[in-house]
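> sequence and predicted structure, then a few things I'm wondering about:
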Amino acid sequence: MQNKVATIGLVGFLAVDVALVALALRPSRPDDASPAATTPVTSFTTPGASGATGATGATKTPTTTASSGATGGSAAPTGPKPAPVTELVGALDATTAWRATTGTCGKGGSAMFVTTDGGKTWDKTESPARALIRVQPLTAARVFAIGAGSSCDLKQYASNDLGVTWQAGTAVSGGWARQLDEPTEVLTPQDDRAQPCGASTDVIDLSRTSADQAQALCADGSVMLTEDGGQRWTDDGTVKGGLALGNRLESNRLATYVARVGGDCPGIDLVRVVKGEKLESVACVGTKVPSEAGQVGVSVVSAGAWIVAGDAVYTGNANLTKWKQP
């Protein structure tokens, strides 16, 4: 199988997202349901973080494992039914990452957290919108998010101070995001209402590498690829039971990773997807899977990767074979 050559490199990726933030900084009417945050952040420690001590005072060992990279099949594993991801994670590197709970346009409920110490502690920040669908760090302090108010029209928000304050929402320009009001649709630079999985199949997750290239994980296990900004989508592999999607450029080639449940892994089975080839099991992460659908999120960057599984957070090394709870 021939891997797809990414059309734009990592420098282009950062440039596009920086452009998004620049647009978000322009004056505009604030979202009526999401005023800018001005309250101080609060902090908590990641559940199960290393360094916690038991009755003897000994440091507990994180309960995570990693596979040897054995090749797996494509049969549907057992586990939570695939559903649109509601626990988001967006990483800058191995140290800084953001988590967000999506909430809904009607009921709100979004929440946002940031870590700058590799996930050992998380600061809760004010959410810029009642519902969130994407969070993307640009630098150690700068981040943008895509979300919506009660009308469910997506807007972009920018912060230059780790989410302590947020600029007023503006129209999304050149961005990628799942639509909050219709699970079969995604916002792309070329199509506000693209349907990569078809008119009747939900989009479970969406991950982009450039202004032109992105992939969607579908409820039926299909991975769909676009290389023209979302105008056309093609089949790029299948992962039955796929729960979350992450991708990155490796030697200028697109590498695709999907989190699923099943096989010999008691936790999250992270597999690499190549069209026409058997799934490659890269690592078995953790020992517990959330019982509710949509609570697994993945972010893969050059320095490593992050997986959120309910309340648990796991970080992986650069080649994604070794994982731990911070």
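Nice, I can see it.
> use CA for all of it now, contacts and neighbours both
Noted.
> contacts only, for the nearest residue to residue 281 once chain neighbours are set aside.
Leaving aside its chain neighbours, residue 281 sits nearest to residue 271 (4.3 Å; criterion: Cα to Cα, 6 or more residues apart in numbering). Residue 271 is in contact with 257-260, 279-283, counting by Cα atoms under 8 Å, 6 or more residues apart in numbering.
> how about those in TSV, adding neighbour count and secondary structure?
Shown next, in TSV, are these (neighbours: other Cα atoms under 10 Å; DSSP: H, G, I helix; E, B strand; the rest coil):
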residue	neighbour count	secondary structure
257	25	strand
258	28	strand
259	25	strand
260	28	strand
279	23	coil
280	19	strand
281	25	strand
282	23	strand
283	27	strand
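> next up, a second structure to put side by side with the first:
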Amino acid sequence: TNILSLLLPQIGNAYFAPLVRGVEAAAREAGFDLLILTAAQAGRRGVNLRQRIAELNSDGMLVFAHSLDRADLEHLHRLHMPMVLLLQPPPDGIAIPCVNLRNRRGARSVMEHLIEVHGYRRIAFLRGPAGNSDSAWREMGYREALAAHGIACDESLVATGGFEQAQAMASVEAWLQAGVRPEAIFAGDDDSAYGAMQAIQRAGLRVPQDIAVVGFDGLDFSQYLAPPLTTVRAPIEEAGFRGSEQLIELIRTGHTTQEILLPTELVVRQSCGCGPQAQQGSACRHSEQGGQL
């Protein structure tokens, strides 16, 4: 049919625009059309997701993290549906190609900046949704950086931001109301970083003078926040493009690279405490093959 399908949990988040651009660009270059299906939309309509996928009649499917559960992935794998997973590892025992980020190294790079450049030691972390692999690797990087600098991890400084502005805001407000005052907050993504900044500013405090904030993903809006957000840029559009290339190769040849790991890049702005002359940090460039490092 020369059609690829892309399954997303929803499309309301700023994260998905560059991802879709990348997927669509690679599909268009190869002569494929793209259909987008959201799990949230199917659920609201009471549509069986497996049935809806079968009705698409596409040549293959790109599946974003948490769009399908393990049972659905196993079902499609048994049907020999060509699939590539975007920003999630395959379930144990199921060989599905995937594209992932070097989340742990990216998290360590921003933590090392906070500790080594600014001298912060009470650094809080806002984790993402439960079961999210990106969040797990970023939290691992957070904890490893603390340990590497001889800083004990204070579990009272770890809360859930859920990769959502509102949830992150609520968590930071709860800290402040309880008298918990970190020197810096490492938010698991840029949306939760924005929520953290709003909570701090609504409490009459300043970013970064009272509490510094850093994020992850490098979404376009992060540069326009007040102050501009220090973050870790993730190559989201490239992830979509490379995943689409993987899927097309799998459709045409029956095989493809099993895992692609993309590097991240520290982007230093002013929310961490650096001045307006802050320059973009060095990219954490590493080999794309191998485990999460």
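That came through fine. The structure presented is a predicted model; accordingly, all values stated were derived computationally and were not measured.
> and the TM-score between these chains?
Once superposed, the chains reach a TM-score of 0.27 (TM-score structural alignment, normalised by the length of structure 2), with 134 aligned residues with a Cα RMSD of 6.2 Å.
> so residue 217 of structure 1 sits against residue 223, correct?
Yes - with contact defined as Cα atoms under 8 Å, residue 217 of structure 1 counts as touching residue 223 (4.7 Å).
> please enumerate the strands of the stretch 101-250 of structure 2.
With DSSP state E, counting those that start in this stretch as the criterion, the stretch 101-250 of structure 2 has strands at 123-127, 158-160, 184-187, 212-214, 231-233.
> output those strands as a markdown table; include the columns distance to residue 27 of structure 2.
Converted to a markdown table, the strands of the stretch 101-250 of structure 2 look like this (distance: least, Cα to Cα, whole Å):
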| stretch | distance to residue 27 of structure 2 |
| --- | --- |
| strand 123-127 | 33 |
| strand 158-160 | 36 |
| strand 184-187 | 33 |
| strand 212-214 | 34 |
| strand 231-233 | 24 |
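> what's the closest of these to residue 202 of structure 2?
Relative to residue 202 of structure 2, the nearest member of the strands of the stretch 101-250 of structure 2 by Cα to Cα is strand 212-214, separated by 14.5 Å.
> contact partners for the closest residue to residue 186 of structure 1 other than its chain neighbours?
Leaving aside its chain neighbours, residue 186 of structure 1 sits nearest to residue 178 (4.2 Å; criterion: Cα to Cα, 6+ apart). By Cα under 8 Å, 6+ apart, residue 178 of structure 1 lies in contact with 133, 185-187, 203, 205-206.
> at 7 Å instead, please
133, 185-187, 206 (Cα atoms under 7 Å, 6 or more residues apart in numbering).
> do you know how far it is from residue 133 of structure 1?
6 Å (Cα to Cα, to the nearest Å).
> same question, residue 259 of structure 1
Taking Cα to Cα, one finds residue 259 of structure 1 at 19 Å from residue 133 of structure 1.
> confirm residue 12 of structure 1 sits in a helix?
Yes - assessed by DSSP: H, G, I helix; E, B strand; the rest coil, residue 12 of structure 1 belongs to a helix.
> now for it, how many residues are close by?
Residue 12 of structure 1: 14 surrounding residues under other Cα atoms under 10 Å.
> now do the one 5 residues further on
Using other Cα under 10 Å, residue 17 of structure 1 has 21 other residues around it.
> so which helix or strand takes in it?
Assigned by DSSP states H and E, residue 17 of structure 1 belongs to helix 10-24.
> buried residues, that helix. List them.
13-14, 16-18, 20-21, 23-24 (16 or more other Cα atoms under 10 Å).
> and it, what does it pack onto?
strand 155-159 (3 or more Cα pairs under 7 Å, 6 or more residues apart in numbering; DSSP states H and E).
> helix or strand right after the strand it packs on?
Next helix or strand after strand 155-159 of structure 1 toward the C-terminus (DSSP H and E): strand 170-171.
> can you name the next helix or strand after that following strand?
Scanning onward from strand 170-171 of structure 1 (DSSP H and E), the first element met is strand 177-178.
> what's the first helix or strand after that following strand?
strand 186-187.
> after that following strand, which helix or strand is next?
Counting by DSSP H and E, what follows strand 186-187 of structure 1 is strand 203-208.
> tell me what angle that next one forms with helix 10-24.
Put simply, strand 203-208 of structure 1 runs at 110 degrees to helix 10-24, going by axes from the mean of the first three to the mean of the last three Cα atoms, to 10 degrees.
> in strand 203-208 of structure 1, what's buried?
203-208.
> what is the helix or strand just after that strand packed up against?
Once strand 203-208 of structure 1 ends, the next helix or strand along the chain (criterion: DSSP H and E) is strand 214-218. Applying 3+ Cα pairs under 7 Å, 6+ apart, one finds that strand 214-218 of structure 1 contacts strand 203-208, strand 222-226.
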